[in-house]
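Enquirer: Structure for this input, please:
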Amino acid sequence: MAGNGASDIDSLLISEFPLLPGLVYLNHAAVSPWPRRTAETVKRFAEENLREGASRYPEWLQTERLLRGQLAGLVNAPSIDDIALLKNTSEGLSFVAYGLDWRSGDNVVITAEEFPSNRIVWESLASRGVGLREARVSHVHDPESAILEATDRHTRLVSVSSVQYASGLRLDLGRLGTACRERGIAFCVDAIQGLGVFRHDVQAAQIDFLVADGHKWLLGPEGIAVFYCRPEWRERLKLHEYGWHMVEDMGDYARRDWRPAAGARRFECGSPNMLGIHALSASLSLLLELGPETVERRVLERTEHLFERIRAAPSLDLVTPTRSGRYAGIVSFRHRSVPNPVIHERLRKANVVCAERLGGIRFSPHCYTPLEQLETAVAIAAG
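Expert: Next comes the predicted model:
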C-alpha cells in the first residue's frame, strides 16, 4: 500500500473512516475514532462469543501473538518477548517506578510540561526519599540540553514524553537516550502522543522502557497498551503483581515451583484483554498497510497545513514549535483577544471536536483528515 498512488490511499482512508457528515474530528491526541475494520473486528468477535463462547481460544492466542509482533515491529524491539500488553500507560510507568531499587537521595528528571501520568507516578516516590527534578522545555531552543542539565550524579531515571501533550513539542529521543546510557541513567519514554505518527526505535534511541496506550494515534480502543522493557532490565524490575499468567510455565496449573516468565509477559499478571487485543491488532493492520513512512508524511503534511493557516489568521497565535523535527501531530494555538473557553465552545457548536489544553486550543488531525476540514476549523477559531 505504501507504494500506491495518493488516490488509492485516499480511497482506502475514506472507506475506513466514515465519520458523520459535518463532523470535523481533530482530537486524536485524546481518543481516536476506530477504523471501519476495527469496528467490524469487534462485531465479529462479539458475535463469535455469542454463538461459540471461547471455543476458538487457540485462534485468539494467535491474534495475541500477532499483536505482539506488530508492536515489536513498530518500536523495533529485538523480540516479541520484549513486549507486554498492559491496561494503560500509567500501569507501565508504575511498573518502572515501583520496580526500580531506589535509594534515598535518588532523583528522577522529567519535563515541567508532562501529562499527569508521567508526573504523579514519580511524585509518589517522595515517601521513599526519591526527588523529582523538572526541566522547563517550552520556548527553549535546546530542550534536550535543558533536560540533561537537570540531571546530576544522583539521577537514576529520565522519563519524558516523546511529544508533549499540550504544546506538541517533539523531543530528540536518540540524543537523550545516548546521553542517558553514557551517564548510567535509565531512559523511559511515554510514547502515547507519538507512537502511530512516527517510529520510535527503541534500539537506535537506546530506550530502556517505552509505554503507550492504543486509543490515540494507534487508532485503537482504550484499555490496552504496549510496554517495552529492555531485556537487561526485566529481572532487575521488582514485581508487585502476581498471577497465573505471568509465570514461565503458564498453563501448568498444578505447578508449585513457579517462576516469573523470562519475557515481558512477567508484567501481565492475569487474563488478557482479548477484545482489546483483537481491536488494536486490526487498527495496527491499517497503519502497517499504509506504511509508517506514509502515515508520518501525511500527519506532518496536515500539521504543516495548520501552521500555514494559523499563521495567516491575524487573530491567532501558534503555540506549537514549527522547526523541522520539533513537531508531530499536535497543533496548539491561542486567540489574541478571545478567551480559550469561548473559542473551544464555538468550535464545539460547529461540530469541531478538539481540546483545550494548558492555555491553548489543541488540534490533532490524523493521516486521513481532509485538508479542507482543517481550513474550516481554523476559520471558525479565528472568527
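Enquirer: going forward, measure contacts and count neighbours with C-alpha atoms only.
Expert: Noted.
Enquirer: how close does the residue in the chain sticking out farthest from the centre get to C354?
Expert: For the chain, the residue at maximal distance from the C-alpha centroid (C-alpha atoms, centre = their mean) is A254, at 38.3 Å. A254 sits 52 Å away from C354, going by C-alpha to C-alpha, to the nearest Å.
Enquirer: Please give the structure of this sequence too, so both can be compared:
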Amino acid sequence: MINPSDEFPLAPGLCYLNHAAVAPWPRRAAEAVRRFAEENISLGARDYPAWLQVEKRLRERLQRLLNAPTSADVALVKNTSEALSFVAFGLDWREGDQVVISDEEFPSNRIVWEALKPRGVEVVQVNLGGSDPEGALLGACGPRTRLLSISSVQFASGLRLDLPRLGAGCRAKGVLLCVDAIQQLGAQPLDVQACDCAFAMADGHKWMLGPEGLGVFYCRSDLREQLTLHEYGWHMLEHAGDYDRSDWQPARSARRFECGSPNMLGAMALEASLSLLEEVGLPQVAALIEERVLQLQEGLQRMAGVQLHSPLNPARRAGILTFSLEGWDNQVLFSRLREQQVICAQRGKGIRLSPHFYTEPAVIEQSLTVLAQLRQG
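Expert: Sure, this is the predicted structure:
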C-alpha cells in the first residue's frame, strides 16, 4: 500500500479536502516535471522520441481508466470545456433539436449547449431532486432530443447517477449520451462501454491528481467522423510526420481533435499521477474515498445544527459531501475554515468537502474538531 506521507507531503496542519476543485500533485508527478525541466535545460529536445513514449503511456492509462476499446478512442485536450465544445459544435444540429441536461450542472455543461440557441437548438433542464433522477432525465427525452449531456457526479451535491441505466435508456430512444466525468474519473471506476457513452470527458486536475491544462476526451469510434472539425493543424493529420505531403486528411483516431503541438509538460505530470492510481487500483481508491466520506458524514451528523446536502446512500455519491451549519453564512464559514487550514469549497447549498484515497483519518478528525470549535463560537 502507498504511504500517503511519501507521495503527499502536505504542509503540517493542512487539512486538504478540496479534490473536487484542484488536487495536490503526488510526489511522483512533481519529480516527473522536475526531471523534464532538467532535461530541457541540459539537452533540449534531443530525446523527444522518449517523450512521445510517455505520452503513449498516458493515452494507454486513460484508455484503461475509461475502459475505452482502444487508445485511439481518446484524445488529449486542454480541458473538459474544450471537449464539450467539440461535441456541441461538431454535431449537425437541425432547427428544433433538443439537448437534455440537469438543473444542477456546472456551467461548462450548460453554457456550451445554450450557445447553440442561434442554431435553433433548445436546452431542456431537468430537476434531479426526486427519487428517480435517471427516470426524470430519460422521461424528458422526446422525439426531438438528439443528446443527453449529464455530469456523472454533480459538482455541488455530489449526486452520482446510474450511467449504465442512462446509457441503455438513451440507446432505446436513439439519443446520444454525453458524460462530463470530471467528478468521477479517478475517484470511481467508469466504463464507457458498459454505459454506452457516445462521448465522455474530464480534466486531469481533480480526482486524477494531475495538473490543470490537460484532460481527456473519449469519442466513440463510429461517431468520430460525424463531428465537424473546427480546429486544424499539423498534429491532427493522419500522416502527421510527413511535412512535405500536399494531400491530407484528418487522423482516423481521436488525435483528429488535437490540432497542434501537445502539452508535453502536462503529459509528464498526469502520466505519473495516473501510475499512482493504477498502483493502488481504482476499486481500492473508491473504497478508501467512501471510508473517508463516511467518516465525515458520521462526524457531521453528531453535531447539532448541521444539515447535509449530499446523498447518504453510498451508491449515490463519489467523493463529495456538502453541508451547511445553522446560524452561519456559507461564505463566512468557508473563510473561517480556510483560516484554520481546512481547505474546502463553497458550492451549492453549503460547504463542499472532498477527500481522496490518501487522506489520513486523522486529517478528517482534525477538520471535524475545527468545525466543532467554530460551531461553539
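Enquirer: Need the TM-score from the superposition.
Expert: With the length set by TM-score structural alignment, normalised by the length of the second structure, the two chains reach a TM-score of 0.98; 373 aligned residues with a C-alpha RMSD of 0.8 Å.
Enquirer: corresponding residue for the residue farthest from the centre of the first structure in the second structure?
Expert: Matched to the second structure by TM-score structural alignment, A254 of the first structure sits across from D244.
Enquirer: Provide the secondary structure category for its match.
Expert: The three-state label given to D244 of the second structure by DSSP: H, G, I helix; E, B strand; the rest coil is coil.
Enquirer: mind checking what R156 of the first structure lines up with in the second structure?
Expert: Under TM-score structural alignment, R156 of the first structure pairs with R146 in the second structure.
Enquirer: swap that for T303 of the first structure, please
Expert: Checking TM-score structural alignment: T303 of the first structure goes with V293.
Enquirer: is it fair to say its match lies in a helix?
Expert: Yes: assessed by three-state DSSP, V293 of the second structure belongs to a helix.
Enquirer: Could you give the number of residues near it?
Expert: For V293 of the second structure, the count of nearby residues is 25 (other C-alpha atoms under 10 Å).
Enquirer: now swap in F36 of the second structure and tell me
Expert: F36 of the second structure: 17 neighbours (other C-alpha under 10 Å).
Enquirer: Over to D10 of the first structure?
Expert: 15.
Enquirer: Not counting residues beside it along the chain, what's closest to it?
Expert: Y368 (7.3 Å; C-alpha to C-alpha, 6 or more residues apart in numbering).
Enquirer: Would you mind finding the match for the one you found in the second structure?
Expert: That one, Y368 of the first structure, aligns with Y358 by TM-score structural alignment.
Enquirer: name the element the aligned partner of N40 of the second structure in the first structure belongs to?
Expert: Counting by TM-score structural alignment, N40 of the second structure corresponds to N49 in the first structure. Element membership of N49 of the first structure [criterion: DSSP states H and E] is helix 36-52.
Enquirer: average distance between that helix and the second structure?
Expert: When the second structure is superposed, helix 36-52 of the first structure averages 0.4 Å from its matched positions, counting by mean C-alpha distance after the TM-score superposition for the first structure.
Enquirer: hmm, who's touching that helix?
Expert: S15, E16, F17, P18, G220, L275, H278, A279, L280, A282, S283 (C-alpha atoms under 8 Å, 6 or more residues apart in numbering).
Enquirer: Over in the first structure, find the residue span the one helix or strand A75 of the second structure maps to aligns onto.
Expert: A75 of the second structure belongs to strand 74-77 when assigned by DSSP H and E. Taken onto the first structure by TM-score structural alignment, strand 74-77 of the second structure occupies residues 83-86 there.
Enquirer: quick one: the matching stretch to the second structure mean distance?
Expert: Counting by mean C-alpha distance after the TM-score superposition for the first structure, stretch 83-86 of the first structure comes out at 0.4 Å.
Enquirer: which one in the first structure is aligned with R94 of the second structure?
Expert: In the first structure, R94 of the second structure lands on R103 (TM-score structural alignment).
Enquirer: Next, the contact list for its match, please.
Expert: R128, G129, V130.
Enquirer: Quick check: of those, which has the highest neighbour count?
Expert: V130 (21 neighbours).
Enquirer: Alignment lookup: that one to the second structure.
Expert: So V130 of the first structure corresponds to V121, using TM-score structural alignment.
Enquirer: If we ignore the residues flanking it in sequence, what's nearest that match?
Expert: D97 (5.0 Å).
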